[in-house]
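1. Model the structure of this input:
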Amino acid sequence: MPITICTNSHLRNHQNKHMPHIQLNESLPGIRALLAFSPHTAAPLGALANTLLRSDNGLTPAERELIGAYVSSLNDCFYCQHSHAAIASCYLSNNTELVNQVISNYHTAPVSGKLKALLCIAGKVQQSGRNVLPADIDNARAAGATEHDIHDTVLIAALFCLFNRYVDGLATVAPTDMNSYRQRAKQVAAMGYGSHVYTSQQP
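-> Presented below is the predicted three-dimensional model:
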């Protein structure tokens, strides 16, 4: 089942041919083109993504990817939203319906109260870090979130705001073929984030 979390207007916008703002390898979509363009910044960004999104300390990799996909949807970043939704789906045995539910309305999605409380925090970080209130932290703790869960949620949300603005601020190419996201997601789920993900052409 394809990931279909986007508005029709957003999809139409990405179907229009545009040129990246700088000279990139257009066979590499999204952030992969930027990381190939700038290897010296790619290394620390990739290492941070791998450390933060592949960890199973507290939050699962699936939950971490869901947070990233949700924040990307709030930032209206087509490439990151669909990339990380597809990766989350891989971790969830291809349960794209659940991923769609979380991104479209996590309040009614069949996920834990802890994840819902953390998604609330992530959504506030997307707006401004100062929007996170003590009550939001208390709610997350009451739902079972640890200090590390809360820390990682805020860092994931902040990191995805960086990634989203990096990708869209330089007008990178975002494929509208959903199969390309699923194919790349399998590679990330199996091998993690690194140069093998960023520098080879689309499958």
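2. from here on, contacts and neighbour counts on C-alpha atoms
-> Fine.
3. Can you give the distance from the helix or strand where Asp138 lies to the centre of its chain?
-> Asp138 is located in helix 134-142, with elements delineated by DSSP states H and E. Centre-to-centre, helix 134-142 and its host chain are 24 Å apart (C-alpha atoms, centre = their mean, to the nearest Å).
4. structure for this one too, so we can compare:
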Amino acid sequence: MRGDSPLSVGERELIAAYVSSLNSTRYCAAAHGATAAHRLDGDFDLVEAVQTDLATAPVSDLMRALLEIAGKVAESGLSVTEQDIAAARALGADDDTIHDTVLIASAFCMYNRYVDGLAAITPDDPAVYRMIGAHLSDNGYLPGPGE
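-> Purely as a prediction, here's the structure:
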């Protein structure tokens, strides 16, 4: 989520949050949604719009095409069609962009199942997720001292 990619950190986190919302994994959808918002100039409304209705969310055509691919990966990798890839390419996506989108979507399908399968604690307070998002935005995924 923080290595080299044609996608910004905010875009990668938005893909993770979108897939997590489709998978109904509240913890990941909220935590990665907040991280995306912090990395996208504090635009929590944008993240909510994507998670609520991608068709009307105020994202670029390219980001919408990538999120549509990610959403299909959440259903099944076999749901992604040649037309989906061609549409993303026509809007400027290269192999690395498509690869990273599919990788993030697939990884978060696994992470979502892991979190849900462990019955992880899922706070109800949105402020908790804003704190988690701020921490992930500022520090990435490296463990803190003593962890």
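5. The helix holding Asp138 of the first structure vs the second structure - mean distance after superposition?
-> Superposed on the second structure, helix 134-142 of the first structure shows a mean distance of 0.4 Å to its aligned residues (mean C-alpha distance after the TM-score superposition for the first structure).
6. just stretch 179-187 of the first structure next, same as before
-> Relative to the second structure, and after both are superposed, stretch 179-187 of the first structure has an average distance of 1.1 Å to its aligned residues, where the measure is mean C-alpha distance after the TM-score superposition for the first structure.
7. That stretch aligns to what range in the second structure?
-> Residues 127-135 of the second structure are matched to stretch 179-187 of the first structure when aligned by TM-score structural alignment.
8. hmm, back to that, after the helix holding Asp138 of the first structure, which helix or strand is next? Please name it.
-> Next along the chain after helix 134-142 of the first structure, with elements defined by DSSP H and E, is helix 147-169.
9. returning to what we had before: can you give me the buried ones in the match of stretch 179-187 of the first structure?
-> Neighbour-count burial for stretch 127-135 of the second structure, counted by 16 or more other C-alpha atoms under 10 Å, picks out 129-130, 132-135.
10. Closest to Ala90 of the second structure out of the residues you listed?
-> Gly133 (32.5 Å; C-alpha to C-alpha).
11. what's the counterpart of Ala62 of the first structure in the second structure?
-> Aligned by TM-score structural alignment, Ala62 of the first structure pairs with Gly10 of the second structure.
12. Just the element for its match, please.
-> Element membership for Gly10 of the second structure (DSSP H and E) is helix 9-22.
13. what's the distance between the equivalent of Thr35 of the second structure over in the first structure and Leu35 of the first structure?
-> Residue correspondence to the first structure (TM-score structural alignment): Thr35 of the second structure is matched to Ile87. Between Ile87 of the first structure and Leu35 of the first structure the distance, using C-alpha to C-alpha, to the nearest Å, works out to 19 Å.
14. check the fit of the helix holding Gly10 of the second structure onto the first structure and give the mean distance.
-> Its matched residues in the first structure lie on average 0.5 Å from helix 9-22 of the second structure after superposition (mean C-alpha distance after the TM-score superposition for the first structure).
15. if we look at that helix, which residues are touching it?
-> Judged by C-alpha atoms under 8 Å, 6 or more residues apart in numbering, the contacts made with helix 9-22 of the second structure from elsewhere in the structure are 1-2, 26, 28-33, 35-40, 47, 50-51, 63, 67, 70-71, 74, 101, 104-105, 108-109, 112.
16. swap in stretch 134-147 of the second structure?
-> Where contact means C-alpha under 8 Å, 6+ apart, the residues beyond stretch 134-147 of the second structure that reach it are 2, 34-36, 38-39.
17. Could you list the buried residues of stretch 68-82 of the second structure?
-> In stretch 68-82 of the second structure, the ones that count as buried by 16+ other C-alpha under 10 Å are 68-74, 80.
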